[in-house]
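Participant: sequence first, then the predicted structure:
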Amino acid sequence: MKRYVQTGLDMMKVFVVFTGFTILFYYAIIWINLEYQDYHRYDPPEGSALKVTKMVENEPDQWLNRLIFFYSDGE
């Protein structure tokens, strides 16, 4: 009988530790989410930044050229 009680207490300890770490992990994830919620990754550049892209006018057969490029490039 004593063995069953000891096994039950060990199971309760594992359950309490597991539940505690699960709650700790949950609140850690919430804290990280709140920390990075207002972090803007794509702010406009400041200072002497250069624009490195140029808009291309749409051609009527542009979709065909892009499809051929997609198949030939393999991505």
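Facilitator: Yes, it's here. Residues are numbered from 1 along each chain as shown.

Participant: only C-alpha atoms for contact and neighbour calcs from this point on.
Facilitator: OK.

Participant: tell me the centre residue of the chain?
Facilitator: Centroid check for the chain by Cα atoms, centre = their mean gives residue 33 as the closest residue, at 10.3 Å.

Participant: this is the comparison structure:
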Amino acid sequence: MKRLVWDSIKVFIIFIACTCLFYFGLRMLSAEYDNYHRYDPPEGPSVKVFNTEQTLIDRLDLFFRLGE
């Protein structure tokens, strides 16, 4: 009986240690990606994709040509 209790305590301690390691690993990854700025303005020779100078006829033509 004493051995069963001792083995259960060892398994419980290993489980708690692995859970803490996993939790703090996820927190470190989260902190790393919180500091990553995905929406910074592009640097270098970037090309403007959106053209706001379209007429209504151009937009309707594109709409019907693409079949949307």
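Facilitator: Perfect, I can see it now. Quick caveat, the model's predicted, so the values are computed rather than measured.

Participant: if we can go back for a sec, map the residue nearest to the centre of the first structure across to the second structure for me.
Facilitator: Aligned by TM-score structural alignment, residue 33 of the first structure pairs with residue 30 of the second structure.

Participant: pull the contacting residues for its match.
Facilitator: If you count contacts by Cα atoms under 8 Å, 6 or more residues apart in numbering, residue 30 of the second structure has none.

Participant: what do you get if the cut-off is 10 Å, keeping everything else the same?
Facilitator: residue 24 (Cα atoms under 10 Å, 6 or more residues apart in numbering).

Participant: any idea how far residue 54 of the second structure is from it?
Facilitator: 42 Å (Cα to Cα, to the nearest Å).

Participant: equivalent analysis for residue 61 of the second structure, please.
Facilitator: As for residue 61 of the second structure, its distance to residue 54 of the second structure is 11 Å (criterion: Cα to Cα).
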